[in-house]
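K.L.:
okay, structure incoming, though there's no sequence with it:
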């Protein structure tokens, strides 16, 4: 079976390679360059031609283009100049400066609705973070850009962002997130309505991302499927390098699933194709794969042969990490053959290279293998020493990133301090120059004044007298100003008192307005116990007339009468306290549930008579808050009155016979606040007036039904409690008012 499989794949490879001129051309649209006779535009074009060859010169031209674009008022060309400066600084290794220019370019592009161009700057910022090994900030930057660009017509830039994010997550070992972005990219590519340039290249990148994410997350079946898709698409694209890499990855997956013979076929085919295409990286990876195959099969001499070839190529191309990996692999083979000295020699060679190039991770791996070899040789002290060194390096790697971050912050701090010091020195230099100039002027002035000393003395006397007059006049003016200030203070106090009185009158008016609206319900609440009293007195009178009134019966009836009297007294006391003239707030510990029950006690009968269903959902665990109970009750009654008016209006205007008027009152809490919510299924509030409903005297009701003060006063009282009122409404569906008050 080995030879037929190899023949089939070689045939497919050759077929793919001859399709270069036959496949459909997929090309990216050319970058839009600034056009016209603009000086700034010409400078940008000139700078782009020098970006790769002379970034220093490009930086100078970019600054000239930026100045020219600002003078011309051309925001688009200004954005391109900023982007050019960012790219030039990136080429020069000035990453912080590059980041600032990329950020300014992205913001300016977005402000003129050039979102596709803003993506380039966002990707540039991500590239800077990647160069600084700060992948978390790169991911954060790209995800922020992704949200703003999700609905743009050009899906190619969106696809580029998705793939970049997926590869960053793959680098950070966030395999699940990387796979999600890969699937999203694949869905976008396969969307018939989306125009994707160079579709086959995009498919290769997407399938490669999905294959790597699946392999690293342990889903080897899915990984094999995706890498085979890469190979098929690479043949269509005539992309020999991608085809060779996909074959090598398929071989790796087969190695992981212990299907070594299949892995050998793919490694061997990948090696042949990479060799024909002079793909050095592909050749090295294939040789490593073949070496791993023979290692797993126990043919260590053959494995050494392939690892040695890989070592030779990587040494010529100065690929240090791969070279160290090849030396370690050769060492492992000699270890398995029992040739411990040779195994140690290769490890020491790998260690020397790792130390020379300061590759901490590679040094840690070598120390671990040296520990194993020395233990096998019975050199336990050396084994222990190497093991300790491995543990120390492993632990240091965990803190290396934090240390780099701290060092970077320290450098930035020192730079900022230096800049401040330079600024201070510059300011001191300017001050010194001014002082020197001032001293020279004073010397000339003094010399010129020596001849007119007598005149100066006379003038001084005159000036002194004038000064005395000015001082006297100034004192008089100050006294007048002081008197005016006192009058202003008195007037201000009077105005504040008038305003407070007016506010109290308005609040009292709103409160009485609420009482007027609720009068029918209050009357109903009083009529019930009055009816009980009347009936009880009739019964007593009848018993007396029938001479059947026992002392026990009389005592029972009198108790019932007193209970009804007490009920009426409580209702009247509650109304009296509620409607009393407005005074400064009296704050006590209040339970919101008690406020709800008191308010509903006053309105429930009236609402029931009007066919309004009131549902309550009270959280009995809410803590008490510091507030004025009756003002809170007034706020709730205002909201309930507005809710009743809303459902009544909807019933009056609606043709829906199944409509039922409903109001919900609920309380709840979280860690910061307690909440009181009033919901109704009325006609809702139009969006255009939501912002105005808390304005004084604003109302949608007729003059005889409302003054527009209720919500304004309610809003002011809740704000006095450091709380807030939030309104949420859906036209013809519902309206919700939610009061939030801080917990103690």
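P.N.:
Cool, the structure landed. All figures in this text were calculated on a predicted structure; none of them were measured in a lab.

K.L.:
please make it C-alpha for all contacts and neighbour counts, starting now.
P.N.:
OK.

K.L.:
which strands or helices does the lengthiest helix in the chain pack on?
P.N.:
Counting residues, the longest helix found in the chain (DSSP state H) is helix 380-449. Identification of packing neighbours for helix 380-449 by 3 or more CA pairs under 8 Å, 6 or more residues apart in numbering; DSSP states H and E yields helix 360-376.

K.L.:
so what angle separates the directions of the helix it packs on and helix 380-449?
P.N.:
160 degrees (axes from the mean of the first three to the mean of the last three CA atoms, to 10 degrees).

K.L.:
next, the buried residues of helix 360-376.
P.N.:
360, 362-374 (16 or more other CA atoms under 10 Å).

K.L.:
which secondary structure elements does it contact?
P.N.:
Right, helix 360-376 is packed against helix 320-336, helix 340-356, helix 380-449 by 3+ CA pairs under 8 Å, 6+ apart.

K.L.:
related to what we said a few turns ago, export the buried residues of helix 360-376 to TSV and tack on distance to residue 533?
P.N.:
Output for the buried residues of helix 360-376, formatted as TSV (distance: CA to CA, whole Å):
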residue	distance to residue 533
360	95
362	97
363	98
364	95
365	96
366	100
367	99
368	97
369	100
370	102
371	100
372	100
373	104
374	105
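
K.L.:
next, the one to line up against it:
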């Protein structure tokens, strides 16, 4: 006992010390507030509001009002919005809803003005909660839907799920369970994506409640069990107890009292580990009702009296009403008419009392709603008045500024006019001096009649006339062009800033010279004249004519050289093709010898059977079919080689089946490669489509690469000491992303890294002179480029060489 007393003293002392420390901290903040300035003062006010929020809300409101005032003085709108919102929260906590709405609305309009949609959504959600508290569900729904719209694009998933949950709860309270389910389900999807297990458990409980109200017991049980599993994983005893109780109520509604009893008892055991009197009272009520259904009346009486006692101590009126009803039912089964009547009377009295309280509450809520509507209207009117005042002020400022700007512009224009006139006079004088003394030929022409109003000394000297003898007086007299063309030229010069025309003018002594005229309209006094500079281009045109002839000659020579180069290129390609056929000659002979051998053997058999008189129609038909097949095979090989080897000067561009080209190439070489113990592995993807090009040139590419691959694997066998080396050439086709690719890979000698970039250069080769010219890869590179394709080499010395070719698919 003495130890317990000492511990209690220590506890009281610690509580006292901590409270003194908190008080000292608060006093320190208030002292700092008196000397702080600017944003520092706002930070201290925020801390003081939090300090007094629970212990002295009125003081917190006073500090929040100071925060609003200082924010306005400092013109920090985000802080003004924040402190107005805090004042709304403080009044909300005190259930002073009309005051809370007033400050929420002020904060909302400011955040709307400064385009802060997320802050607007927080405020509209809080206002919706207020209207839900006072049972004005229409207004609450209006604000919740407004919040939902604001958060669709301007918030995270957690905030969006929060408003969906609130709307679901609202429809649940309105008993519109189908709509409530839609919003709960959307919330469930968001929580499932986020992976927060506690959120998932909570929404599962809500979905279970909706399913239970909709009489979909199987789905209700499934969601309650999911919630129970998650609460157990999270070691959340209260959540476990609630989920177990919910499962019990489902079985209770189904009159499966044994299952219900098991869940209620398990819930009762769980609730002992936490302090939640309301849940404990509810579980005892449910146990009592279940025991009554099972006629275990002693246990029922014990549980119901326990729940009654708890409800009376903690004023749980909603539960007490149900307890009275269950006690009346219990004593009816116990045949105690007095007790039955007593609790029936209490049930009716309490129900009437609750109805009366609800009526009073509805009347009070109506009064609050009236005040809220009135405050909302006042706030809207206030902001409209402020906006009108601001517009008028802005209009006055704008008008004043425009008038001032107009006066400034007029002054500048007047000053510029004076300056312009002075500069114009100076400019005229300068122009006259320049005009007279300039070495270029210059004329001033009247566009109405072509009269030459003035000309400089250079003009008089160029034309060889004096202005006084009357010959250089009109443009129509100088030009050799018809008068209509000269007149049209003058009209164009008036319309455009500058024109350039080519003409011929008559000089003294009847000399004709080619001239170029640069004309522009200028204001001279009150009349528009054409200012023209005349440039003699007779020699220039002569040189241009000679240059044109030289260009024609040069173009003809270039075309001849290009044609010659194209023919040489064609010859090189044909030479390369014939080289390939030369290398493959042995293989082609072998391909033809095989069917020839079959023909010879077939004919020998026919002769032998004829000598023995054993020829039948059936046997002859079989043998003739076999012989014709072998002849057709030889014919096919010869026709293909003729087509391939033909010199195609005019290249035919057509749809090309890549797999068909590869098969035709293998037809020529496969027997030869087999004789050399080279394994040809093919993986040709079917249905890959077509490319655009020439199939014979593509076949030349394939045969050239196969020939190089054969040389590479043969070369490797020369220096290998082991006998387990297997010569392989791998051919693959495939289609990907609108491209068709061909891969030819060998496991031969490889190409060293330092020469790999040069392999497509003409005449570059590492082979001996008698084995290669170095033109093969250069030519196939050109063929692939012509067909809009690309080739990518890859090699590792002594391991492999791979060529990947890509063509656009059509």
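P.N.:
Now that the structure is in, tell me what you want to look at. From a predicted model like this one, the values you see are computed outputs, not experimental measurements.

K.L.:
which one of the helices and strands packed on helix 360-376 of the first structure lies nearest to residue 84 of the first structure?
P.N.:
helix 380-449 (24.0 Å; CA to CA).

K.L.:
what's the spacing between that closest one and its chain's center?
P.N.:
How far helix 380-449 of the first structure lies from its chain's middle: 32 Å, per CA atoms, centre = their mean, to the nearest Å.

K.L.:
same deal with stretch 71-87 of the first structure?
P.N.:
28 Å.

K.L.:
kindly report the same for stretch 53-71 of the second structure.
P.N.:
45 Å.

K.L.:
stretch 243-254 of the first structure now?
P.N.:
With CA atoms, centre = their mean, you get 39 Å for stretch 243-254 of the first structure.

K.L.:
which stretch of the second structure lines up against that stretch?
P.N.:
Per TM-score structural alignment, stretch 243-254 of the first structure has no counterpart in the second structure.

K.L.:
re earlier: the helix or strand following the longest helix of the first structure to helix 380-449, inter-axis angle?
P.N.:
Remark: after helix 380-449 of the first structure, the chain's next helix or strand is helix 453-517, criterion DSSP states H and E. With the same axes, to 10 degrees applied, the angle from helix 453-517 of the first structure to helix 380-449 works out at 120 degrees.

K.L.:
helices or strands up against helix 453-517 of the first structure?
P.N.:
If you count contacts as 3+ CA pairs under 8 Å, 6+ apart, helix 453-517 of the first structure packs onto helix 551-579, helix 629-653.

K.L.:
what about those helices, which gets the closest to residue 400 of the first structure?
P.N.:
Per CA to CA, nearest to residue 400 of the first structure of those: helix 629-653, 57.9 Å.

K.L.:
check the mean deviation of the closest one from the second structure.
P.N.:
With mean CA distance after the TM-score superposition for the first structure, helix 629-653 of the first structure departs from the second structure by a mean of 1.3 Å once superposed.

K.L.:
where exactly do the strands run in the second structure?
P.N.:
441-445, 452-455, 499-507, 511-524, 527-536, 654-656, 679-684, 691-693, 728-736, 739-746, 790-796, 800-808 (DSSP state E).

K.L.:
which of those is buried the deepest?
P.N.:
strand 441-445 (a mean of 23; mean count of other CA atoms under 10 Å).

K.L.:
ok, back up a step: winner for burial among the helices and strands packed on helix 360-376 of the first structure?
P.N.:
In terms of average neighbour count - mean count of other CA under 10 Å - the standout among these is helix 320-336, at a mean of 23.

K.L.:
re earlier: put together JSON lines for the strands of the second structure, with distance to residue 197 of the second structure on each row.
P.N.:
Listed next are the strands of the second structure as JSON lines, based on distance: least, CA to CA, whole Å:
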{"stretch": "strand 441-445", "distance to residue 197 of the second structure": "94"}
{"stretch": "strand 452-455", "distance to residue 197 of the second structure": "98"}
{"stretch": "strand 499-507", "distance to residue 197 of the second structure": "82"}
{"stretch": "strand 511-524", "distance to residue 197 of the second structure": "84"}
{"stretch": "strand 527-536", "distance to residue 197 of the second structure": "89"}
{"stretch": "strand 654-656", "distance to residue 197 of the second structure": "60"}
{"stretch": "strand 679-684", "distance to residue 197 of the second structure": "51"}
{"stretch": "strand 691-693", "distance to residue 197 of the second structure": "56"}
{"stretch": "strand 728-736", "distance to residue 197 of the second structure": "43"}
{"stretch": "strand 739-746", "distance to residue 197 of the second structure": "48"}
{"stretch": "strand 790-796", "distance to residue 197 of the second structure": "53"}
{"stretch": "strand 800-808", "distance to residue 197 of the second structure": "51"}
